[in-house]
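>>> Need the 3D shape of this:
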Amino acid sequence: MPDFTQFHLKPFLMQGLDDMQIKTPTPIQEQVIPAVLKGQSVIGQSQTGSGKTHAFLLPLLNGIDTTKDAVQVVITAPSRELATQLYTVATQLAAANPDLRIHNYVGGTDKSRQIEKLGNQQPHVAIGTPGRLLDLIKAQALNARTAHTFVVDEADMTLDMGFLASVDQIAGVFGEDLQMLVFSATIPAKLQPFLKKYMAQPLEIVIKPKTVIADTVDNQLVSVKGQDKNELIYKILTMGEPFLALVFANTKTTADAIHRYLTNQGLKVAKIHGGIPPRERKRVMKEVADLKFQYVVATDLAARGIDIDGVSLVINAEIPNDLEFFIHRVGRTGRKGLPGTAITLYAPGQEAQIAELEHLGIHFTPKAFKNGALVDSYDRNRRQARKPKTEERSLAIRGLAKKEAKKKMPGYKKKIQKAVAEERRRNNKIKKREEMRATRKKNKQN
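Just a heads-up that it's a prediction; the model follows:
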């Protein structure tokens, strides 16, 4: 079985890995670490939870020359939480080397104090959010020009959150011999111009997931038709004893409403979203990490890259507008080989979104909440799965036929025939769309 000795890392890093009880490199670490050690620029793409952070931190920390009082590595992350997480991992890895200076620069902290400290001493590794790092560079406080490596972590999220312009300005500070490392779960087309601008011939490393979501996750689907969603969430959360449960909402307003309802029912619930002041978010995240909360309500701010150990249950109170976030949400549980449960609530009219998720390769187990428990339910596509001997009229058409037949009004048969023809046209349109999608998928695979 491969281990980290193959990379010939410095003793302090091996000690850090041992203290963190990390024994075996993941697939992306096996490919990225040697490339970064050689000084290559890399575009690394793999799913959430695959070990990207250690893949670039280990070789970069290994290459720091602590005898030089200069910035050697700059790392950006799109949120305060992600930057702080990177900083935490980096300091844990470098704990046995007190001469290696790693600093974290994020918004919501005292900028003037940071500028004052930078006037006395520069860090070897500067980690932070794009906005704050750029502010410190423009103030000529952080001397980033001396850095030989620039890392853009969670690049797709950086693009989505509108921070790519700041990252672009930071990248323009460095010299031509810069080693650039870009890591992301996905590489959207809009990111390509930036990559081509700064990366001439990068090594592209793509680790394809074996499954869209981990096979340790029990992925369930529950209809909320005719039920109060907040009440249903409360019942699901309290029907067992989850070690740690995350409830995801699409907006701050919905997250606030769910949090308020659950709190009024007597539960101690943490809340994480962009509307909460940074210091308060930091405090809440620490309390969650310290297991002071059993329940957390959050927006997608917490879905990407924030490692909260021990999440045993994820509830999607809403299907995310960007379906890619579904994978990141569900990826919070079932990590490190541990079992987890993900429950997605959906309302009538959202079948198309569910179908799109299934098209991505996500399999759901249909469930229904009855008598205080989630029980097996029917497949919502059970009608389409049947093979009728002749064309079967829908319930709506059959209801219309009965209603019009009772009236015995002139022309009622034509009215029914018109409705049948309209339904047939609609069904044919759906069928053609599904066939085209299947053809595109097959061509893509070929």
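
>>> For the rest of this, base every contact and every neighbour count on C-alpha atoms.
Will do.

>>> So which bits of the longest helix anywhere in the chain are buried?
Taking residue count as the measure and DSSP state H as the definition, the longest helix of the chain comes out as helix 412-445. When neighbours are counted by 16 or more other Cα atoms under 10 Å, the buried residues of helix 412-445 are found to be 412, 416, 419, 420, 423.

>>> Kindly report the same for stretch 332-340.
Neighbour-count burial for stretch 332-340, with 16+ other Cα under 10 Å as criterion, is recorded at 332, 333, 334, 335, 339, 340.

>>> ends of that stretch, how far apart?
Its start and end residues considered, stretch 332-340 measures 9 Å (Cα to Cα, to the nearest Å).

>>> What are the contacting residues of that stretch?
49, 214-218, 303, 307-308, 310-314, 341-342 (Cα atoms under 8 Å, 6 or more residues apart in numbering).

>>> What helix or strand is residue 342 located in?
strand 340-346 (DSSP states H and E).

>>> is it true that residue 401 touches residue 416?
Yes - the criterion here is Cα atoms under 8 Å, and residue 401 meets it with residue 416 at 6.1 Å.

>>> what's around the closest residue to residue 269 other than its chain neighbours, how many residues?
Excluding its sequence neighbours, the residue lying closest to residue 269 (Cα to Cα, 6 or more residues apart in numbering) is residue 295, at 4.9 Å. Counted with other Cα atoms under 10 Å, the neighbours of residue 295 add up to 24.

>>> Kindly report the same for the one 4 residues further on.
Residue 299: 23 surrounding residues under other Cα under 10 Å.

>>> out of the buried residues of helix 412-445, who's nearest residue 148?
Sorting the buried residues of helix 412-445 by how near they are to residue 148, with Cα to Cα, puts residue 423 at the top with 64.0 Å.

>>> That closest one and residue 417, how far apart?
Summarising the geometry, the distance separating residue 423 from residue 417, computed by Cα to Cα, is 10 Å.

>>> returning to that earlier point: make CSV out of the buried residues of helix 412-445 and add distance to residue 199.
What follows is the buried residues of helix 412-445, written out as CSV (distance: Cα to Cα, whole Å):
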residue, distance to residue 199
412, 69
416, 64
419, 59
420, 58
423, 53
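
>>> which of the residues you listed lies closest to residue 66?
Checking these against residue 66 with Cα to Cα, the nearest one is residue 423 at 72.9 Å.

>>> returning to what we had before: moving C-terminal from the strand holding residue 342, which element do we reach first?
Once strand 340-346 ends, the next helix or strand along the chain (criterion: DSSP H and E) is helix 351-359.

>>> Next, the second sequence, to be compared with the first:
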Amino acid sequence: MIFQDLRLIEPIIKALKEEGYTTPTPIQAKAIPIILDQKDLLGCAQTGTGKTAAFAIPMLQLLYNNAERTSEKSRIRALILTPTRELAIQIGESFAAYGRHTGIRHTVVFGGVGQKPQTDALHRGVDILIATPGRLLDLINQGFIKLNQLEFFVLDEADRMLDMGFVHDVKKIIKLLPAKRQSLFFSATMPPAIVTLADTILRSPVKVEVTPVSSTAETIRQSLFYVDKSDKNSLLLHILEDQSIATALVFTRTKHGADKVVKVLRKAGVSSEAIHGNKSQNARQNALKNFKSQATRVLVATDIAARGIDVDDLTHVINYEIPNIPETYVHRIGRTGRAGAKGTAFSFCDREEKVFLKDIHKLIAKNIPVVNDHPYSIR
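Next up, the predicted model:
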């Protein structure tokens, strides 16, 4: 199947060709026709499957085709609600890429920065609004945003929304939406709380599931390194001696831990930066830009900050610390091996973390292969 088989209009086909996209991923092939038929959709897809394009492409087409019916040019016609600013920015970039020939306007609003550039964009008029919950509610309360004429609503990364404590904000926003709308709901996992939330948003949805819940992509080569906590820095430097690792995304559990790892790497001459919630928005965006351009070899991140990181051709993810929530492991290593590409995930496990590892093995229904031939091996 190619994108031309999905009944897409020429302005979007042209943009996809310019982006180098010819073949849709499974989530795109399944979701795009459903959305174009104007049905509600419940999508269960792990990170890295191409789900942003799965909803952005058909939404742009429907908005483009219905543009002549819209008399009020300044109203917001579509809302994409997402948990982090990084993810919001990435979604905004996707809409800009796929919609560059449609004339459909979009803007992104999120907290942690001054609101004036965002409110200026809203004053000029937008069709699509991509937002994080806190800043959206703030701008609604100030009177800058009205959602009463919305045609499309997308709740993206719903499981992460709940993890980050946004469920009450999400429910407040849903109450402000018109009853007549098309709603799309995406989550990497489907625990009971997510299913309950979906039931309040969707009407007779078509369910699309492209991978088993909480599975890891088969294209990712996973390896486990047992190591003392005190030797993790040495093991990381040992692995990075392999110059074929052009870039690596390293995960820590805490902001303080991320900063400490960066300090060690820089002292050893490895170009690295940290990205976490204590960094300013400009610092986070500059760090991501440097990593994407490979000016920085290693990006050290916490889980919440990393959810929106979308880097083409990222080959290596390194779990410096094993996550205490097993689903987080799936999200982390899904930063590599995206959309069918090959990737490598290394995980460092000390004695205290073995209990977390047991939960991960249970969730992904397999054991991660162990690497014993390294200088810091323990059992």
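
>>> coming back round to it: would you enumerate the residues in contact with the residue nearest to residue 269 of the first structure?
The contact partners of residue 295 of the first structure, by Cα under 8 Å, 6+ apart, come to 244, 245, 246, 247, 267, 268, 269, 270.

>>> Tell me the counterpart of it in the second structure.
Here residue 295 of the first structure is matched to residue 298 in the second structure, going by TM-score structural alignment.

>>> Which strand or helix spans residue 89 of the first structure?
Using DSSP H and E, residue 89 of the first structure falls within helix 80-93.

>>> With the second structure overlaid, report how far that helix is off on average.
Average distance between helix 80-93 of the first structure and its aligned residues in the second structure, after superposition and using mean Cα distance after the TM-score superposition for the first structure, equals 0.3 Å.

>>> For that helix, grab the matching residue range in the second structure.
Using TM-score structural alignment, helix 80-93 of the first structure corresponds to residues 85-98 of the second structure.

>>> Measure how far the matching stretch is from the centre of its chain, please.
Shown here is stretch 85-98 of the second structure, whose average C-alpha point lies 10 Å from the average C-alpha point of the whole chain (Cα atoms, centre = their mean, to the nearest Å).

>>> Buried residues of it, list them for me.
Residues 85-92, 94-98 are the ones in stretch 85-98 of the second structure that count as buried (16+ other Cα under 10 Å).

>>> Of these, just say which sits nearest to residue 283 of the second structure.
Closest approach to residue 283 of the second structure among the buried residues of stretch 85-98 of the second structure (Cα to Cα): residue 86, at 11.9 Å.

>>> Distance of the closest one relative to residue 218 of the second structure?
Between residue 86 of the second structure and residue 218 of the second structure the distance is 26 Å, computed by Cα to Cα.

>>> Repeat that for residue 288 of the second structure.
Computed as Cα to Cα, the residue 288 of the second structure to residue 218 of the second structure distance reads 26 Å.

>>> Between these two, point out the one with more neighbours.
The neighbour comparison of residue 288 of the second structure against residue 218 (other Cα under 10 Å) goes to residue 288, with 22 against 12.

>>> which SSE is the aligned partner of the more buried one in the first structure in?
For residue 288 of the second structure, the aligned residue in the first structure is residue 285 (criterion: TM-score structural alignment). Per DSSP H and E, residue 285 of the first structure falls inside helix 278-289.

>>> what's the mean distance for that helix versus the second structure?
After superposition onto the second structure, the mean distance of helix 278-289 of the first structure to its aligned counterpart is 1.4 Å, using mean Cα distance after the TM-score superposition for the first structure.

>>> nearest residue to residue 174 of the second structure other than its sequence neighbours?
By the measure of Cα to Cα, 6+ apart, the closest residue to residue 174 of the second structure outside its immediate chain neighbours is residue 201, 7.4 Å from it.

>>> Name the residues that touch stretch 425-435 of the first structure?
With Cα under 8 Å, 6+ apart as the test, stretch 425-435 of the first structure has no contacts from any other residue.

>>> Surely residue 321 of the first structure and residue 250 touch.
Yes - because the distance of 7.4 Å satisfies Cα under 8 Å, residue 321 of the first structure is recorded as touching residue 250.

>>> Tell me which of those two has more neighbours.
Higher neighbour count among residue 321 of the first structure and residue 250: residue 250, with 18 against 10, using other Cα under 10 Å.

>>> is it fair to say the more buried one lies in a helix?
No - secondary structure of residue 250 of the first structure, determined by DSSP: H, G, I helix; E, B strand; the rest coil: coil, with no helix assignment.

>>> Okay, it and residue 303 of the first structure: tell me how far apart.
Using Cα to Cα, residue 250 of the first structure is found at 11 Å from residue 303 of the first structure.

>>> which residues of the stretch 101-250 of the first structure fall in strands?
In the stretch 101-250 of the first structure, the strands defined using DSSP state E, counting those that start in this stretch lie at 102-105, 125-128, 149-152, 179-184, 203-206, 217-223, 245-248.

>>> For residue 370 of the first structure, find the nearest of those.
strand 217-223 (11.2 Å).

>>> mean deviation of the closest one from the second structure?
Between strand 217-223 of the first structure and its aligned partner residues in the second structure, the average distance after superposition works out to 1.5 Å, using mean Cα distance after the TM-score superposition for the first structure.

>>> Residue 41 of the first structure and residue 107 of the first structure, how far apart?
Between residue 41 of the first structure and residue 107 of the first structure the distance is 28 Å, computed by Cα to Cα.
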